[in-house]
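In: Generate a structure from the sequence data that follows.
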Amino acid sequence: MNFHKTSRDAFADAEAFIRENLVVLPVPSIAGISLYTAHPGSGLRRLAGDDDGPPPYWAYRWAGGLALAHHVLALPEAVRGRRVLDLGAGSGLVGIAAAKAGAASVMSAEIDPNGIAAIGLNAGLNGVTVMPCGDDLVGGAPPEVDLVLVGDLFYAREIAERVAVFLDRCRTAGIEVLVGDPGREFLPLARLDPVAEYAVADVGSAAAPARVYAFVA
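Out: Next up is the predicted model:
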């Protein structure tokens, strides 16, 4: 007879793995936020269940998310008192920054269940409350939020197109959208107004400019 772990058991295993194999480090150049951070000995492919696949995206700090985190902490009025969605949240950096900057509520949406485990751990580590969401929100109606923060979701054509359609629905519903990105291939520049620029380090790269944009209707 085969016994399969329940989703609750798998979630607990992911939390335990993250605690035991990742290290808590401050986020470079962002004061007051630390995250469980991947390193060469983390063995993240074991957690993902694919020894030959790429490391999971959620476990690394990407330039667009770093730029957004910088932005909301530098300009807390952008999120203060507002209901915020962090779309493609990874390990939760942007949502944590929004919560620290005074957001009324934060939903952190990430479709990788191991990322959801990391979001909860990282939020607790930083003393903030966020609501992790494992649903693929881009296929549905906009949630009841005032602001959507989108970091690094324009790296592949298919997902970039789906995200842009979802953001259109958000804008039609009166929801403000800010995008953080270092200039990935499928960034819809014709739909974006530059708001700010920050020097941040992308995965495996030295510090370079990444911009925060307003997504326009």
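
In: Could you use CA atoms for every contact and neighbour count after this?
Out: Fine.

In: How about whichever strand or helix holds residue 210, which residues are buried there?
Out: Following DSSP states H and E, the helix or strand that holds residue 210 is strand 207-215. Going by neighbour count (16 or more other C-alpha atoms under 10 Å), the buried part of strand 207-215 is 209-215.

In: cool, stretch 193-200 as well?
Out: For stretch 193-200, burial by neighbour count (16+ other C-alpha under 10 Å) applies to 197-200.

In: here's the other one to compare against:
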Amino acid sequence: MTDIFSTFANGFAITAALIMAIGAQNMFVLRQGLQREHVGPIVLFCVVSDGILISAGVAGMGAALELVPGLSLFLSLGGACFLGWYGAVAFRRAATSSSMQVAGGGGKTLVAALAGAAGFTFLNPHVYLDTVLLMGAVSSTIAEQLRPVFVAGALTASVIWFTALGFGARFLSPLFARPAAWKILDILVGTMMVTMAIGLLVHAFDLA
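Out: Down below sits the predicted model:
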């Protein structure tokens, strides 16, 4: 019983540490939560994606990814392009009236919202290099019969975090009723995305 609890807690703690850091995916979920736009589907998508990636890592996919030539370079270039584009969009919103829209005013379709969530999830090379590889490495030290418990702990952390981030964002609505707050958020998002894109490009040049 102690082994089951400690294994569950281990999976929970590692995943919580990985996903709670402010990143591109979290900022996207936060913004959608503030606009109260397709929050449920986006939260579900993020949780299911985490489940797929974590399960892949535990199943040994991380070791296989290390053997694929050029994969890290491809992911870095693709991620840099996507993050750079989204950063430019955020800066454009901050400079125009579209940044002043409050909850429910974004007008993003469900398909577009899910496409954005997919981009921030699967075009981020750190998802593979950190999450998949790390979870795979940690789970390799766990007895095979306890690995489903490890995955369950990891998914519990994912469900709690994305649910709180997406649906809890509405409590910040009074702050974001002011246009200036949206401008500041978009400037922060744009700065973060462009900075991450530059970091990925530097990483790509190091790999080339």
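
In: what's the TM-score for these two chains?
Out: The TM-score (TM-score structural alignment, normalised by the length of structure 2) is 0.27; 98 aligned residues with a C-alpha RMSD of 6.0 Å.

In: picking up where we left off before, the strand holding residue 210 of structure 1 packs against which elements?
Out: helix 63-74, strand 176-181, strand 192-201 (3 or more C-alpha pairs under 8 Å, 6 or more residues apart in numbering; DSSP states H and E).

In: Which residues outside the shortest one are in contact with it?
Out: To tie it back to what came earlier, the one meant is strand 176-181 of structure 1. Residues outside strand 176-181 of structure 1 that contact it (C-alpha atoms under 8 Å, 6 or more residues apart in numbering) are 63-68, 146-152, 167, 170-171, 187, 210-216.

In: for residue 212 of structure 1, what are its contacts?
Out: Contact analysis of residue 212 of structure 1 by C-alpha under 8 Å, 6+ apart lists 64, 67-68, 71, 178-181, 194-197.

In: The same query, at a cut-off of 10 Å, please.
Out: With contact set as C-alpha atoms under 10 Å, 6 or more residues apart in numbering, residue 212 of structure 1 has these partners: 64-71, 149-151, 178-182, 192-198.

In: Need the residue closest to the centroid of structure 2.
Out: residue 25 (3.2 Å; C-alpha atoms, centre = their mean).

In: how long is stretch 65-84 of structure 1 from one end to the other?
Out: Stretch 65-84 of structure 1 has an end-to-end distance of 14 Å (C-alpha to C-alpha, to the nearest Å).

In: now residue 19 of structure 2: how far from residue 147 of structure 2?
Out: Taking C-alpha to C-alpha as the measure, residue 19 of structure 2 falls 20 Å from residue 147 of structure 2.

In: next one: residue 168 of structure 2
Out: Remark: distance between residue 168 of structure 2 and residue 147 of structure 2 (C-alpha to C-alpha) = 31 Å.

In: Could you check how far the longest helix seen in structure 2 is from the centre of its chain?
Out: Of all segments of type helix in structure 2, defined using DSSP state H, the longest is helix 179-207. Helix 179-207 of structure 2 has its C-alpha centroid displaced from the chain centroid by 14 Å (C-alpha atoms, centre = their mean, to the nearest Å).

In: Take the helices and strands packed on strand 207-215 of structure 1 and write them to a markdown table, including distance to residue 35 of structure 1.
Out: Supplementary listing: those in a markdown table, determined by distance: least, C-alpha to C-alpha, whole Å:
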| stretch | distance to residue 35 of structure 1 |
| --- | --- |
| helix 63-74 | 12 |
| strand 176-181 | 19 |
| strand 192-201 | 16 |
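
In: out of these, nearest to residue 108 of structure 1?
Out: Comparison of those against residue 108 of structure 1 by C-alpha to C-alpha identifies helix 63-74 as nearest, at 12.5 Å.

In: got a list of what residue 119 of structure 2 touches?
Out: Neighbours of residue 119 of structure 2 in contact, by C-alpha under 10 Å, 6+ apart: 24-25, 78-79, 82-83, 86, 113.

In: one more time with 8 Å, if that's ok
Out: Neighbouring residues of residue 119 of structure 2 by C-alpha under 8 Å, 6+ apart: residue 82.

In: rewinding a little: surely the residue nearest to the centre of structure 2 meets residue 118?
Out: No: at 9.1 Å, residue 25 of structure 2 does not count as touching residue 118 under the criterion of C-alpha atoms under 8 Å.

In: quick one on the thing from earlier: looking at the buried residues of strand 207-215 of structure 1, which is nearest residue 163 of structure 1?
Out: residue 215 (11.4 Å).

In: Perfect, that will be all.
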